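Visitor: output the structure for:
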Amino acid sequence: MSKYVIAAFIFWVYGSAMSFAQDKNVLIIFIDDLRPELNSFGANYIHSPNIDSLNARGRGFSRHYVNAPSCGPSRYAFLTGQYGLEYRGESNQSLFKRAEGVNDENVSIAPSMPEWFRNNGYTTVSVGKVSHHPGGRGGDNWDDSNISEMPNAWDKHIMPVAEWESPKGAMHGLANGKVRTPDNRDIIEAVDGNDKSYPDGHIAEEGLRQIDALVKGDKPFFLAIGLIKPHLPFGVPKKYFDLYENVEIPPALHPEKPKGKTTWHGSGEFMNYNRWGKDPREDKDFALKLKKYYAACVSYADKHVGDIIQKLKETGADKNTIVVLLGDHGWHLGEHSIWGKHSLFEESLRSPLIIYDPTMQNRGEMSDAIVESVDVFPTLCELTDLPTPNFTKGTSLIPILKDAKASGHEAVAIKAHTTTIRTDQYRLVQHKSGEVELYDHNTLEGEVLNIAEDHPETVRRLKKLIIGKMGKKAFVFAD
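Guide: This next block holds a predicted model:
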């Protein structure tokens, strides 16, 4: 009889080990200010072989929309699965304001995505710029361990500052430890140096170390690595800029400043850099040069993505690790006479999203379905067999992972005083003043011609869709 007990015990141990071996890890790769400026997303002048390879093995979403056109609130939505209407006036401080509630015993705050995975048995680690501050801390130099941007989320949250000395210094760092100052802030830079001439080289290297350590752990891991480029300034090792020496890059479409009420702005973040008296809104040659530097930054980020994916393969973790790669929002390269983000035009709100699951079928086909950043939280829960919390606002993308032709839904986004919805055909923008923009993407004019005045029924219908997704607070600022 005892031998059957022993056999049963061995089977239980072996079976448990096999079950654990099938637990899926999660790797998030965040790339700051990355619009769909990738070869596999239609920009055939871009050198992005590593991201393109991931796209070929996973599912790319050509119409992924972020839920805010700025780093902080966009990352808030992705990392919490919620729109963050209560923090819409906080901009890049959204997660810090949420943290105040997390630390208040009298306030109930739903867990973030990494916290949810941590509570369900995962080791959670962030490296680089995952939340708004690289490393996820507050304080004058963003390195105060007593001020966490995402309390309870991470077992480790790491920002290798190297010669830049602080996360704040590295965030806008120029080459080889130079920190941006009022007197030292060139908009473009190419240096003869290696990949660690800029902070991303150190972030990626630390990410590789964390993968090595995590695969040896006794729990599945949730690892997020945040790269800073192509965020301003457009500085890169020269070898990446050389890739574009003889490359034709098309000028921006519809570069004129829009008429009427819009979320156009004067590109203040961009214009505050040293441009040697040049304005790309007026100087076409300078505009094209800037586009080449942006492209070079994309290629620099792509190199690090390749190193990260290669490390997964070397450790064997690629066989059971889900990979999500995305840009935190888009970026205007002159469209609508904007250089930057912060608008509610397509260029600010559309960013690449790629999801790779080693068990998925029908890989490589691009999805044209409309999806939004809050959809990733429930999707990852379903892919890892974790319970999906009822507080998430997104819709699981599993049907689209199974069939690239499956339909999507509407996507919404907010600014402090403005709300927008994107459907398959239209974009509606509602301003605090009550003024409305309506654009028809089935026309050549797209987001150049506001047709709201001639289509009041469509405006009313789309406003109802916004309320259906976000509630009446979506228009809390409307007069």
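Visitor: only C-alpha atoms from now on, for both contacts and neighbour counts.
Guide: OK.
Visitor: mind listing the strands for the stretch 251-400 of the chain?
Guide: 321-327, 332-333, 339-340, 353-356, 367-372 (DSSP state E, counting those that start in this stretch).
Visitor: and for comparison, fold this next one:
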Amino acid sequence: MIHHLFKKLPRLAAVALSATLLSCALKAKEKKAEETAAVAERPNIIYIMADDLTTQAISAYGGIYKDIAPTPNIDRIAEAGMLFQDVLCTNAICGPSRAAILTGKYSNENGYYKNESGGKFDDSQWTFPQEFQNNGYATSLFGKWHLGTEPQGFDVFKYHNSAGQQGHYWDPIFNENGEDVKEEGYATNLTTDFALNWLERDRKSDKPFMMVLQYKAPHRPWEPDHKYETLWDDVEMPYPATFNDDYEGRELTAGDTEMTMQHLSRRDMKLPTPDGLKGKDKIAWDFYGAKNDEIVQPEGMSAEEGKKWRYQRYIKDYLACVKSVDDNIGRVLDYLDQNGLTDNTVIVLTSDQGFYLGDHGFFDKRFIYEESLRMPFMVKYPKMVKPGSVNTDIVTNIDFAPTLLELAGIQTDAEMQGESFVPLLKGETPADWEQAMYYHYYEWPYWHHVQPHYGIRTQKYTLAHFYYNIDVWELYDLEKDPNQLNNLIDDPQYAGVVADLKEQLNRLQKKYGDDRSLAEFREITDADFGSIVDRDDEETSVQDVLTKD
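Guide: Predicted coordinates for the structure are as follows:
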């Protein structure tokens, strides 16, 4: 057809048309080259989250374990990137924190308030992985999910799907793209195997990738890899400064829990279950110690000796689980180095909240107090982040999603309550950056009997209101009392501080849409939204055993 057209056109017109066609072809080629270059420049993202990992267990943060149980591979991320000192969790418990991270919204907005009777995460709502997938990223999820509904926004996923999606350390069952598969081995190692296999074999190399790598460890029941089971047998681990906290002035809050060293069970202490026990009888034996009137310790020990004995067994198992996490993070970092991916990959290392390692005599999390509120957080991105840098601004877990999207150059119309902290990664703190955060924990009384409470945390103060069946306020001056031992709520010298913080607290509640009445808050605590999974006999039995009179 073009040949006949050329015959009818004057020679100059034909030449002009040829030039035009050639020019269009060149522009199309240039545009494709530019698009390819833009894709190549978009950073890869690896978001790593260990469950119940805390700053006290990471040597980059210092602390009493840094020389005994260092974390050299996690520290590599901090040394080559930015270490955050004040990243805070809006609701310090596994599922709600994960929901906040995925949506960039508080629990009252994303609808996922608590673990126990909290139901399933609403998977019809927007989450940041979907945005990555829709914008040309290869996406994957490996490890712990713990939200009940199927992950959205991932090309492939393989997550723990046993024990109410908590998973097992040994020979775990994973949901692999909708099908349950039992794997042999240790969960932390297996999760990394899946991730590296995907990076090496299965991902589309012409796309940037966004991988969510979420370890079960070091979550309870703290089962180490066999090679680390006796690692510190000859070592007496140091005790936190607040190990013997007597909860004076906080008797109805910190002093009324079921998460002290006295509440560690036979299973936690790795005592062998007698032969022949099955069903509820086995569960009752294994979980003995979880209640106030049950103490697990060898005969002949005093109360103080028994407390230290339980702590030593607990902390060694916990830190041994962390050691495997650290080993496996090293495997991921080495893979990136060996395959030329380091410079263009953003590495995020965090947890779903902090955790108590004997601090205040506790294990677990939940409180607005520092050890559970503060999340370990570090970011390595050679193209942007200065090696060895440290940030002390307040950041919350609802800020993660908008930040990751901005790093990838992805714009979205999705509404998020969080703010991108990319300027902080560049060493620049905006003048209007929020240096106060709002906190709200709803679950009661199962597990661990921690009073629902909300509060505000600034860089200098923590103010909290515990409200379910008590009406107690607490104030801590973090500069003078970083261990939060002295409740100053009734100190007349702080009356002005309390008034100002309550005003700020009210402002934040309105800002985030959580300015409801105490009666409405209690209704959320009392509501049974369902189980994260369809309850099987084992799960029902555990709850029945631990909640019966």
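Visitor: just give the TM-score of the two.
Guide: Between these two chains, after superposing, the TM-score reads 0.81 (TM-score structural alignment, normalised by the length of structure 1); 434 aligned residues with a C-alpha RMSD of 3.0 Å.
Visitor: nearest to Ile147 of structure 1, out of the strands of the stretch 251-400 of structure 1?
Guide: When these are compared by C-alpha to C-alpha, strand 321-327 sits nearest Ile147 of structure 1, at 25.7 Å.
Visitor: what about that closest one, how far off from structure 2?
Guide: Strand 321-327 of structure 1 differs from its equivalent in structure 2 by a mean of 1.2 Å after superposition (mean C-alpha distance after the TM-score superposition for structure 1).
Visitor: who are the packing partners of that strand?
Guide: strand 25-31, strand 353-356 (3 or more C-alpha pairs under 8 Å, 6 or more residues apart in numbering; DSSP states H and E).
Visitor: what's the matching range in structure 2 for the helix or strand just after the first one?
Guide: In other words, strand 25-31 of structure 1. With elements assigned by DSSP states H and E, the helix or strand that comes after strand 25-31 of structure 1 is helix 49-57. Mapping helix 49-57 of structure 1 onto structure 2 (TM-score structural alignment) gives residues 72-80.
Visitor: before we move on, back to that, in JSON lines: the strands of the stretch 251-400 of structure 1, plus distance to Thr423 of structure 1.
Guide: Shown next, in JSON lines, are the strands of the stretch 251-400 of structure 1 (distance: least, C-alpha to C-alpha, whole Å):
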{"stretch": "strand 321-327", "distance to Thr423 of structure 1": "20"}
{"stretch": "strand 332-333", "distance to Thr423 of structure 1": "21"}
{"stretch": "strand 339-340", "distance to Thr423 of structure 1": "24"}
{"stretch": "strand 353-356", "distance to Thr423 of structure 1": "18"}
{"stretch": "strand 367-372", "distance to Thr423 of structure 1": "7"}
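Visitor: save those strands as JSON lines, and put in distance to Ser48 of structure 1 and mean neighbour count too.
Guide: Shown next, in JSON lines, are the strands of the stretch 251-400 of structure 1 (distance: least, C-alpha to C-alpha, whole Å; neighbours: other C-alpha atoms under 10 Å):
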{"stretch": "strand 321-327", "distance to Ser48 of structure 1": "13", "mean neighbour count": "24"}
{"stretch": "strand 332-333", "distance to Ser48 of structure 1": "18", "mean neighbour count": "24"}
{"stretch": "strand 339-340", "distance to Ser48 of structure 1": "21", "mean neighbour count": "24"}
{"stretch": "strand 353-356", "distance to Ser48 of structure 1": "14", "mean neighbour count": "24"}
{"stretch": "strand 367-372", "distance to Ser48 of structure 1": "19", "mean neighbour count": "23"}
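Visitor: so Asp514 of structure 2: helix, strand or coil?
Guide: Asp514 of structure 2 carries the three-state label coil when classified by DSSP: H, G, I helix; E, B strand; the rest coil.
Visitor: what's the distance between Val379 of structure 2 and Gly358 of structure 2?
Guide: 28 Å (C-alpha to C-alpha, to the nearest Å).
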